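Novice: Could you look at this predicted model? Sequence included:
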Amino acid sequence: MDSAPSLRNEIEAGGAPVVLVTANDIGALEGLATIWDKVLLPPGYLIVPGWGLKDVYHGKRTVISYIATSPNKPADLQAYRKSVRIAAQLAIPVVAIAPQVQSYLPEELGRITTYRLSIPPLDLATITRTIRIVTGKPCAQPLRSDLAAGMSVEDLALYVRYDRSPDECLRLLQSAAETRQQNRASRDLALDELHGLDEAVAWARSTLTDLQLYREGRLAWQEIDHGVVLNGPTGTGKTLFAQVFASEAGLPIITGSLAKWQSADEGHLGHLLRAMRQDFAQARSNAPCVVFIDEVDAFASRDELTHSHRDYAVQVVNGFLELLDGIAGREGLIFIAASNNVARCEPAVLRAGRLNRIIQVSLPSPADLEKMFRVRLRADLSNVDLSGIATLAQGFAGADVERAVKDARRIARQSQRSMNLDDLIRAVGGEPAVRSEHELWRIAVHEAGHRVIMALHGSADRIKVAIHQNGTAAGRSLRDDLACLHTYSEWKEVLLEILAGRAAEEVLLGSPGVGSGGGPASDLALATRIAAALAGSFGLSGPHPLVHIALPDATEEILSQPYMRTAISTELESAYQGALDLIRQHRDATMQVARSLMVNGHVSGSEISRIIQSIRNNRLN
């Protein structure tokens, strides 16, 4: 109110401004509700609640107030609309205080508002001023930059008192902030901490900005981008993203899925549709609200349904579409859906106006994994370099990172000590196994092959490899510049680097072992995904390079085409032959790097480059 001096002048001059004050902090609104009249109104004004207009008549010095710190029932809001019309017709000033217009105040109020004031979150300057005003003394030391995060007006009321010094107030506020941080659940994250979900986070921030404008009555709901599908592998944080978004938006979240609705009662069609309608009705009654639909690809394409239960499935999809944007509308509903393969989803679900924005979510990069470990570790291992852990965890999803941190804490807790790096290594790489010298030597040769080829390709500065006592290679990282690769020759180099470990085993040991295959993060799995993208998505190889089959990470869909499997196999065989040729040319260097790994347990990129150059010089001499 201080920021709009013309407001008080207008009231003193007999004007009839309509003032809307919003804030996410309920404590701030409740405090404002008790003092706004003393700040804004000259003496002698009568304040009448919005539902008491029967006592108001034209000409009396009156202000109508609407104070709402919780949503009102639709029937009550309907009654308040009459009072808004009376206030407008009689030119009576109106002051409304609420978290937002929708569900809290009559919608007509938003249309006639002349002053929109928004109380921002607490910042360091406000906290400093509050301490000075209450204690009568300035703070002797600057406040920590993270002190304001998550702090509420309620916190200031509890810890800042007139009988305390500024230092005591600060100490108590900082202690409360640290306790709040320590008590956060591993999944209680902020948008800034959702690493690896950059595009989804960007959408969230844009939507949050528009949502604030909507709450202030300055933006129509249909202008908000309120429907998105996150498509990607299991465990990559799609559900977590929906929870974090709802939390930061200050909105309730209703979660549903075809499996959940089908489990209602006996699973008959009528029971399923009724359960679905109940969740949507609950969301609309709590609007604005987030509706999270898990496994949306379970609503399969109606055109591709051929089984005996087709009629049942079609009616389920039709019922879902009706609720998604039927006669009840989508006002106040933000839809976030998750899918493992959106290509299987009914196309009508994804059309414009429904869930038309599709965001691809991939497995996190080593750089993102390092940040994810740091976020979930909180204060643990705060001064420890986690880059080795991140490369060891390549192929992990967010859920795997969370599980590994929990396991590491459990290991330390049961040993009755604080966590150390070895606990986390065990949690990521598995329990220590008894490895023979023969097994360790094969692992060293395999890792040496990768790193020698990377060094030959000029990537020595990105190499960091170590062999742990349990036989786990902490440096099994893929290049971190894949997003910057554009040409076939650049991708071919990556394929050579990935397959070089297997090639080194064949050249130095006579035959490859099983270490190149296995899980989704194995060398063969990574190489296959890249080769599939080159042939079926990027248009850089294969018999039909101009034909787009699927998105780059839709490997299974691309492999479902027989001729694409042949093309991918040809591409991989060519890359493997190239890796064999390079390893044979640099056999001595690969052998020396492997020996260094066995003796020292680690080797740097600069050391590998030195070994390669030394052998070259000896041959020239």
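Specialist: Nice, I can see it.

Novice: C-alpha from now on. contacts and neighbour counts both.
Specialist: Noted.

Novice: I'd like the next helix or strand past the one helix or strand Val290 maps to.
Specialist: In the assignment (DSSP states H and E), Val290 maps to strand 289-294. Next in sequence after strand 289-294, counting helices and strands by DSSP H and E, comes helix 310-325.

Novice: which other helices and strands contact the very next helix or strand once past that next one?
Specialist: The first helix or strand that comes after helix 310-325 along the chain, using DSSP H and E, is strand 333-339. Where contact means 3 or more C-alpha pairs under 8 Å, 6 or more residues apart in numbering; DSSP states H and E, strand 333-339 is packed against strand 227-231, helix 238-249, strand 289-294.

Novice: swap the cut-off to 6 Å and go again
Specialist: Using 3 or more C-alpha pairs under 6 Å, 6 or more residues apart in numbering; DSSP states H and E as the contact criterion, the elements in contact with strand 333-339 are strand 227-231, strand 289-294.

Novice: List the contacts of the first one.
Specialist: Counting by C-alpha atoms under 6 Å, 6 or more residues apart in numbering, strand 227-231 makes contact with Phe335, Ile336, Ala337, Ala338, Ser339, Asn340, Leu355, Arg357, Ile358, Ile359, Gln360, Val361, all of which sit outside it.

Novice: follow-up on the earlier one: nearest to Leu478, of the helices and strands packed on strand 333-339?
Specialist: Among those, strand 227-231 comes nearest to Leu478, with 22.9 Å by C-alpha to C-alpha.

Novice: where's the closest one relative to the chain centroid, distance-wise?
Specialist: Averaged C-alpha coordinates place strand 227-231 at 12 Å from its chain's average position (C-alpha atoms, centre = their mean, to the nearest Å).

Novice: for comparison:
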Amino acid sequence: MRKLAQKFVNMDTPLHDVSDISAILAKLALGQLIGKKLDKTLRQQACTVVLLEVPSEVWATCLRRQLSLDYADVVAQVYRDGKRSIQSSEDDTLITTQRGGGAVIAISTDVESLVPLSLRLAADVTLSFERLTLLSLRKAIAEITGCKVRGVREEDTALDLPDLCAALRPRSKPADCLRRLRRAALGHQAAFAQDVNTPPVTSLPLNAETREWSNDMLVRLQQLKTGALTSRDAPFTLLAGPPGTGKTLIAKAVARSAGWRFVGTSVSAWFEKSDGNLGGVTRAAAEFFQQVAMHPHTIGFMDELDALPDRSSLDPEHRQWWTSLITGVLLKIDALRRCSNPVVLLAASNYPLRIDGAMLRPGRIGEKVMVYPPRTRPEIAALFQYYAGENLSTSQLQRVTDFAFALGLPTPASIEAWVGIAKARAMAADREITGDDVERAIVGQDGRRPADLYRVAIHEAGHAIVAYVLGIPVNAVSIVMRGDSGGSMVSDLSAFHMDRTNVEDLVTTALAGRAADIEVRGNCDATASNDLVMATQLLFDAQFRFGLFDQLLAFGVDASRLHELDHASRTSLENRLQQLMQRSRALVADNRAAIERLAQRLLENRVVSGEEVRQIVGVAKDHDAGAPTKKRLP
């Protein structure tokens, strides 16, 4: 029925039978817009230019047809995306008519963007039709059914023309029309209803920056509701950050907390919903913006915004195609800013630097908030507690947090997945989730031999103890296997100042695993290759790019192109690495007992926190008195 109605309202040949429901609705809509004075002006063929903005293209087509019937000498045209007029291939038809003294009407879903500037400047009257009033809809039902009707609701008037035509059928009873209207209205509400599984944003474990933004957003959404802000001042925002940080969930949670309607899309969805050609993709994008603009208190959400590429990065072969689509989206964003309904546009991207600059300028999506993965133990623990509930004890929560932290700052999506796997395991055993379930979900089974585990433990303990001795922060150390790495040491270097001394300490620490292998186990193997690459790169940058040693001449290459350096430069780099290796071996020898104790703890627990490392070297956690003396190079 909806497709039939869509076809019906797109017909250019007028129908005079009462079954032309669209004509009845169009006449009532014009009755809302055109008063006696304008009606007289149009009938007298006065030289008048009228701009008419409508909520959808089907309304535009239908109203143009009705205007042609009611005012035979008035020229009306529809201006739409990609095809300016459905009546003439000439862009200046209305302009020519207006210059000849006739009345002209330009109809569009976006007058500001799609109607020619010359017509907008010449306009005598600007009309805006958003929806039928309750009275108009009651009149329509009475005319179609021949009976008066009560019980029409405000949400029924929000339906688009095809839905109204499908619901209001000739030879129906008023109750039947109301029932179909109600079903259509509820269907649309259900399509964009809040997901019951979406939590309010106030309950999400967010970092400080994202929490501050969400709180501010809720305040401004309320201001939009009350009219204290307009859509021109609405906080259109880009949520940017790595994959898995919960950007879509945050947008949905904000909508739920504010009680706003949520309409989501993505650039890939526009291609999937269309034939993939420019016209089809443009129409799919326009449909999204129409859904946002038609209803007040709506948050539109565009995921994968970086899939609309930066035009400056495109080659000429592809630039024209993408420019047409991107320009259309920019115009739609501008139209949302002018929307009479209070609406907000949010977008998300994993790669914000790839987005076209025109998209993110002030006045469009002018705000940006970074959504980072958790960066501290309390943030990681809060996520585990959120997804696992109260099932984990304090000690279990601390342990799984240590495990996750040792693997390198997991995303919220990773933590949610781990807890989900753990819950499934517990349900299969008909019991509550435990810390062991979560731990197993994080690290899985470890099939390595005890001898291999001991080798890894000594190696990672060497890194950790030397790092501690040199004042490098140790957050966690583990022998958990991850990819091609048998273990790891996590260190937060965000506040680390990269001068010559600190670079030497970092290189010494990078070599400490190999040094521990030699000093404690008596030999080394090929597993330290990544450490050597790291040490070489650090020292190379310091010596040949940043001028931290004796020379100022810098090379524009990285360590992977060492062969391009002269023999003397390579020898100098090798000699410095050998010096730092001797320093690392000396530190390992001085702290062998602490390394062996830490290795034993790793074999027992697989993960050791930075606090435990401090305890193992016998230093109180709140001050460093008594810490081993650093050995400096001359």
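Specialist: Received, thanks. Everything quoted here is computed from the prediction, not taken from an experiment.

Novice: Can you pull the TM-score for these?
Specialist: Taking TM-score structural alignment, normalised by the length of the first structure as the basis, the two superposed chains have a TM-score of 0.56; 413 aligned residues with a C-alpha RMSD of 4.7 Å.

Novice: one step back: could you single out the nearest of the contacts of strand 227-231 of the first structure to Val290 of the first structure?
Specialist: Val290 of the first structure has its nearest neighbour among the contacts of strand 227-231 of the first structure in Phe335, at 6.0 Å by C-alpha to C-alpha.

Novice: State the distance from the closest one to Glu497 of the first structure.
Specialist: Counting by C-alpha to C-alpha, to the nearest Å, the gap from Phe335 of the first structure to Glu497 of the first structure is 42 Å.

Novice: Give me the more crowded residue out of these two.
Specialist: Each of Phe335 of the first structure and Glu497 has its neighbours counted (other C-alpha atoms under 10 Å); Glu497 has more, 29 against 22.

Novice: Relative to Asp155 of the first structure, how far out is that one?
Specialist: Remark: distance between Glu497 of the first structure and Asp155 of the first structure (C-alpha to C-alpha) = 55 Å.

Novice: same deal with Ala33 of the first structure?
Specialist: 18 Å.

Novice: Pick out whichever of those two has more residues nearby.
Specialist: Ala33 (18 against 15).

Novice: The more buried one should be in a helix, yeah?
Specialist: Yes - the assignment for Ala33 of the first structure (DSSP: H, G, I helix; E, B strand; the rest coil) places it in a helix.

Novice: Which position in the second structure pairs with it?
Specialist: Ala33 of the first structure maps onto no position in the second structure when the alignment is built from TM-score structural alignment.

Novice: Tyr312 of the first structure too?
Specialist: Counting by TM-score structural alignment, which is the criterion used here, Tyr312 of the first structure corresponds to Trp321 in the second structure.

Novice: now swap in Ile334 of the first structure and tell me
Specialist: Aligned counterpart of Ile334 of the first structure in the second structure: Val344 (TM-score structural alignment).

Novice: looking at it, that match is touching Pro296, isn't it?
Specialist: No - between Val344 of the second structure and Pro296 no contact is recorded; they are 9.6 Å apart, counting by C-alpha atoms under 6 Å.

Novice: on that earlier part again, leaving out sequence neighbours, find the closest residue to the match of Ile334 of the first structure.
Specialist: Closest residue to Val344 of the second structure apart from its sequence neighbours, by C-alpha to C-alpha, 6 or more residues apart in numbering: Ile299 at 4.9 Å.

Novice: what sits against the one you found?
Specialist: Ile299 of the second structure sits next to Phe262, Val343, Val344, Leu345 when contact means C-alpha under 6 Å, 6+ apart.

Novice: which one among the residues you listed gets closest to Met217 of the second structure?
Specialist: Using C-alpha to C-alpha, Val344 is the member of the contacts of Ile299 of the second structure that lies nearest Met217 of the second structure, at 10.1 Å.

Novice: what number of residues lie near the closest one?
Specialist: Neighbour tally, Val344 of the second structure, other C-alpha under 10 Å: 27.

Novice: Just list the residues touching it, thanks.
Specialist: Counting by C-alpha under 6 Å, 6+ apart, the residues that Val344 of the second structure touches are Ala234, Phe236, Ile299.

Novice: What's the second one aligned with over in the first structure?
Specialist: Alignment note (TM-score structural alignment): Phe236 of the second structure maps to Gly227 of the first structure.

Novice: Please tell me how far its match sits from Gly601 of the first structure.
Specialist: Taken as C-alpha to C-alpha, the spacing of Gly227 of the first structure relative to Gly601 of the first structure amounts to 50 Å.

Novice: Who has more neighbours out of those two?
Specialist: Between Gly227 of the first structure and Gly601, counted using other C-alpha under 10 Å, the more crowded position is Gly227 (21 against 16).

Novice: What separation do you get for that one and Ala300 of the first structure?
Specialist: Taking C-alpha to C-alpha as the measure, Gly227 of the first structure falls 18 Å from Ala300 of the first structure.

Novice: before we move on, what about Val465 of the first structure?
Specialist: Distance from Val465 of the first structure to Ala300 of the first structure, counting by C-alpha to C-alpha: 45 Å.

Novice: Have a look at these two and say which one is more surrounded.
Specialist: Remark: of Val465 of the first structure and Ala300, Val465 carries more neighbours, 25 against 20, as counted by other C-alpha under 10 Å.

Novice: With the second structure overlaid, how far apart is the strand or helix carrying the more buried one on average?
Specialist: Under the criterion of DSSP H and E, Val465 of the first structure resides in strand 464-466. Between strand 464-466 of the first structure and its aligned stretch in the second structure, the superposed structures give an average distance of 5.5 Å (mean C-alpha distance after the TM-score superposition for the first structure).

Novice: Now do the helix or strand that that strand is followed by: which elements does it pack against?
Specialist: If you walk from strand 464-466 of the first structure toward the C-terminus, the next helix or strand you reach (DSSP H and E) is helix 488-509. In terms of contacts (3+ C-alpha pairs under 6 Å, 6+ apart), helix 488-509 of the first structure is packed against helix 437-456, helix 562-585.

Novice: same thing but at 8 Å, please
Specialist: Under the contact criterion of 3+ C-alpha pairs under 8 Å, 6+ apart, the helices and strands touching helix 488-509 of the first structure comprise helix 437-456, helix 523-536, helix 562-585, helix 587-600.

Novice: Reformat those helices into CSV and put mean neighbour count next to each item.
Specialist: Supplementary listing: those in CSV, determined by neighbours: other C-alpha atoms under 10 Å:
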stretch, mean neighbour count
helix 437-456, 24
helix 523-536, 24
helix 562-585, 18
helix 587-600, 19
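
Novice: Between the ones you listed, which one is closest to Ser365 of the first structure.
Specialist: When those are ranked by proximity to Ser365 of the first structure (C-alpha to C-alpha), helix 523-536 comes first, at 12.7 Å.
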